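Student: Here you go, sequence then predicted model.
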Amino acid sequence: MASSGAAVPFWRAAGMTYISYSNICASMVRNCLKEPHKTESISREKVHYSVSKWVDGKPQKPTVRSDDPDA
């Protein structure tokens, strides 16, 4: 028997995804660290990935992307 007033996680109630919530939490923890741990952890935060477009069923040359706003 499900309750219509079931509790939802606060990140969902705020209109966030779990990934965005966890990224905010991780960023807050990184910013609380003392040096040199802070700099090391921030440098590991960057993500790089490649994207390939497909034409006629064959992948084209991949391009490397980054979520780093400074790149």
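Tutor: Ah, there it is.

Student: contacts, neighbours, all on C-alpha from now
Tutor: OK.

Student: now the helices: where do they sit in the protein?
Tutor: Secondary structure of the chain (DSSP state H): helices located at 10-13, 18-32, 37-44.

Student: which residues does residue 38 contact?
Tutor: Listed by Cα atoms under 8 Å, 6 or more residues apart in numbering, the contact partners of residue 38 are 30-32.

Student: Among the residues you listed, which one sits closest to residue 57?
Tutor: The closest of these to residue 57 turns out to be residue 30 (Cα to Cα; 42.7 Å).

Student: rewinding a little: would you format the helices of the chain as CSV with distance to residue 66 included?
Tutor: Compiled in CSV, the helices of the chain are given as follows (distance: least, Cα to Cα, whole Å):
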stretch, distance to residue 66
helix 10-13, 26
helix 18-32, 16
helix 37-44, 13
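
Student: Put this next to the first one:
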Amino acid sequence: MASTSAAVPFWRSAGITYVAYSNVCANLLRNCLKEPHKSEVLTRGKVHFSRSKWTNGKPQKPTLRSDTPED
């Protein structure tokens, strides 16, 4: 017999999104690899994107963003 309350995924009960949970798992896996595979996949883990503000229905100048810490 099924229970009346559904099980809550632990990532949701921890207060993070599934995408954040997935990123944590991917980073752990990348760091567990041995060379030369580790250095190869660490470069694929970097994400770059551009972001544009919209005013009056028109995009403004885009800015390049990255998930890496800025110095």
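Tutor: Noted; the coordinates are in hand. Quantities reported herein were computed from a predicted structural model and do not represent experimental measurements.

Student: Next one: the residue nearest the centre of structure 1 from residue 32 of structure 1, what distance?
Tutor: Nearest to the geometric centre of structure 1 sits residue 23, at 5.3 Å (Cα atoms, centre = their mean). Residue 23 of structure 1 sits 14 Å away from residue 32 of structure 1, taking Cα to Cα, to the nearest Å as the criterion.

Student: just residue 20 of structure 1 next, same as before
Tutor: Computed as Cα to Cα, the residue 20 of structure 1 to residue 32 of structure 1 distance reads 19 Å.

Student: cool, residue 19 of structure 1 as well?
Tutor: When Cα to Cα is the yardstick, residue 19 of structure 1 and residue 32 of structure 1 sit 20 Å from each other.

Student: And residue 18 of structure 1, by the same measure?
Tutor: The span separating residue 18 of structure 1 from residue 32 of structure 1 equals 21 Å under the rule Cα to Cα.

Student: what about residue 21 of structure 2, neighbour count?
Tutor: 15 (other Cα atoms under 10 Å).

Student: Perfect, that will be all.
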